[in-house]
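Participant: sequence and computational prediction follow.
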Amino acid sequence: MRILIASSIAPEAIDRLRTQHDVVCAFNAPEEKLKALVADREMLICRSGVTISAAVMASAPQLQLIIRAGSGTDNIDMDYVRQHGIRLERIPEPGAKAVAELAFAMMLGLARHLLQADRLLRQGHFAKHELSGYLLRGKVLGIVGAGNIGSLTGEMAAAWGMKVLGCVAHPSAAVAAALAQKGVQLATFEEVVANADFLSLHVPLTPATRHLINANVLAAMKPGSYLINMARGGVVEEQALYAALLAGTTLRGAGLDVHQNEKEGQVSPLAALPNVILTPHVGAQTIDSQREIGERIVAIVAAQRPQPEQRPPVRPAPSPARFGSSPLRASRPLGTLAGAGVCFGPIKCFAF
């Protein structure tokens, strides 16, 4: 098959693909370059750092399959994918383990002031008493989006001795039972926000979740709590978070692996605050997870059968009635997103 690899994946996976296929690599290329390179490709492989727009896919009349080496699809024009019969394969599981572990590392780092302790000791300050922190054991972890990654994070926290609350988009008895097996108690969005000592975000970025965590939600959080964002930068209203951290009324600190602006050379305003841990969207970036993702990619490609040169004709998008009132439901697996579609006090309502 003719393959365009638009994001960096495990080198050994690229080498294996090249033994059997026509492979072109262009990591995180701009749209115009992607349009030129994808023109004769049958398959496209990408991660989160590149935008696969309708214009890019329209330039590839033979494109039959997109492999998303991870979970989120906010960088892919899913309307175009559905309407033109392009198959999409996601590989969420390997990265989920890595993201969950980094979320836990964020909690530990914030609770025990690890970055401050390291910095002060390097400066010659043995500030033992000033760096007293908090135990995780016995604290409440709130999971906004208790799906694949969120529930795994909750399972780790329960094993650590934390109480775990989680909310999902479509709560049910079956979902509650599945979460309970991982030590996660199903709750509403408002309950999770109000009771969490650590509020961890694991939702996709959609119109419904953009700025889900705004000034009103931050004000409703438990005093002395921490916010962890492992979802997407746009889920949190960054200016509101900055103000809340500066005020210190409710938030004691925050850990963010994802950011409003993830371009090279950009510095987040949050970097000026001492009670924040920032990492450059490396949640899934472990050697182990990337190796496993590479192996999955090779297996998916190997399983492909020869297809006609042209993909199926354009088909209409799914009817909104089939998924509920919003056509956005069609772009997400049911039961994996956050939020209970509720509002409390002045907090922004959302339903998806």
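Facilitator: On my side now, so go ahead.

Participant: could you use CA atoms for every contact and neighbour count after this?
Facilitator: Will do.

Participant: now do the nearest residue to Arg68 once chain neighbours are set aside against Leu4, distance only.
Facilitator: What sits nearest to Arg68 in space, not counting adjacent residues and going by Cα to Cα, 6 or more residues apart in numbering, is Arg90, at 4.7 Å. Separation of Arg90 from Leu4 (Cα to Cα, to the nearest Å): 16 Å.

Participant: ok, structure two:
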Amino acid sequence: MSPLTTTIILSSLATGTIITASSHHWMLAWIGLEMNTLAIIPIIAKQHHPRATEAATKYFLTQAAASALILFSSSLNAWKTGTWDITQMTNQAANTLLTSALAMKLGLVPMHFWLPEVLQGSTMKTALIISTWQKLAPMTLIYLTMNNLSTTILLLMGTLSATLGGWAGLNQTQARKILAYSSITHLGWMVMVATTLTNIMTLTLTMYLFMTTSMFSTLILSKSKTIQDTTTSWTTSPMLTIMTALTLLSLGGLPPLSGFLPKWLILEELITQSLTPLAIIIAISTLLSLFFYLRLTYTTTLTASPNTAQTKHKWRFKPHASSLILSSTIPMTIMTLPITPLILN
């Protein structure tokens, strides 16, 4: 892909999200989502490989269906109430349709089937974009319409996503699929807390973006695509191996690390709102996710694959890839917990 084409596509990707995030009219929000979808399709399909073409087709069909539902729900609301304002979604049927459409956009259970398949068919960098940047526009719409969306449906989808994301991830050996199910789990936590406190949802989304970006960056630097590949990452860079392990433990939500912060606040809020059974279910489901994070941590740091005398010195050679993104996101991924009082105030 030529530099000019890449620039145009990435600019469209960014512009689409910004238009959706800053719009008050449903048509503008829909246009932003369409720009976003159409810009990511060539990025997914640029490998000219059957898996990439399949992933691009699945992504396009799913997102097109979700966009059509958003347009239909906003038109229905405008027909009943006479307004196209995003914050004035007062029609019950339109709200239910919109909740389903946004869940499909994000990849929440039961509309999650496309996400692991699309990530597996994409490159690591494309998977990073789909897991992070592509979540911003739908999450913004959830933030804006939260007062009107169906709370029951969101709580149900959130609980199912948190549970099934951990359960389905247990059986995976591909790093991209593991991170896809990790994404589904985190999004489940986000939509659950969105029903009561949107500021905690924003904090959780921010932490998720930092942690996922760090994880993908470490996998890109170490050229790891499966669990087996991570066993040789220590020969590339011992420091990178330590950072990978800490990022994985942070994704799992272990207390000294940043990933514990959003889980702690969400559980506290759910218990405050008398949703203790749901809090218990998602807390237990986190143990499932923690299992496959710990398995990756084990293979990365504690497993020595068969090697020769030369491979022990592989880490002395300078890696070609830029580590700027990794070095800027790792501190937030690991060391945010001590400044929790400042964030909450």
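Facilitator: Great, that's in hand. From a predicted model like this one, the values you see are computed outputs, not experimental measurements.

Participant: TM-score them against each other, please.
Facilitator: The TM-score (TM-score structural alignment, normalised by the length of structure 2) is 0.24; 133 aligned residues with a Cα RMSD of 6.5 Å.

Participant: circling back: which one's more surrounded, Arg90 and Leu4 of structure 1?
Facilitator: When Arg90 of structure 1 is set against Leu4 and neighbours are counted by other Cα atoms under 10 Å, the residue ahead is Leu4, at 25 against 18.

Participant: thought the more buried one was touching Ala36?
Facilitator: No: applying Cα atoms under 8 Å as the test, Leu4 of structure 1 and Ala36 come out as separate, 10.9 Å apart.

Participant: quick one: the helices in the stretch 151-300 of structure 2?
Facilitator: 151-169, 175-194, 198-222, 233-236, 238-252, 260-272, 276-301 (DSSP state H, counting those that start in this stretch).

Participant: and what of the stretch 1-150 of structure 1?
Facilitator: 11-18, 31-37, 54-58, 78-83, 93-111, 114-122, 148-159.

Participant: turn those helices into JSON lines, columns for mean neighbour count and distance to Leu256 of structure 1.
Facilitator: Below are those laid out as JSON lines (neighbours: other Cα atoms under 10 Å; distance: least, Cα to Cα, whole Å):
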{"stretch": "helix 11-18", "mean neighbour count": "15", "distance to Leu256 of structure 1": "28"}
{"stretch": "helix 31-37", "mean neighbour count": "16", "distance to Leu256 of structure 1": "28"}
{"stretch": "helix 54-58", "mean neighbour count": "18", "distance to Leu256 of structure 1": "30"}
{"stretch": "helix 78-83", "mean neighbour count": "18", "distance to Leu256 of structure 1": "26"}
{"stretch": "helix 93-111", "mean neighbour count": "21", "distance to Leu256 of structure 1": "8"}
{"stretch": "helix 114-122", "mean neighbour count": "14", "distance to Leu256 of structure 1": "14"}
{"stretch": "helix 148-159", "mean neighbour count": "23", "distance to Leu256 of structure 1": "15"}
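
Participant: just send the helices of the stretch 151-300 of structure 2 back as a markdown table, with distance to Gly16 of structure 2 too.
Facilitator: As requested, the helices of the stretch 151-300 of structure 2 are arranged in a markdown table below (distance: least, Cα to Cα, whole Å):
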| stretch | distance to Gly16 of structure 2 |
| --- | --- |
| helix 151-169 | 25 |
| helix 175-194 | 21 |
| helix 198-222 | 18 |
| helix 233-236 | 37 |
| helix 238-252 | 28 |
| helix 260-272 | 28 |
| helix 276-301 | 32 |
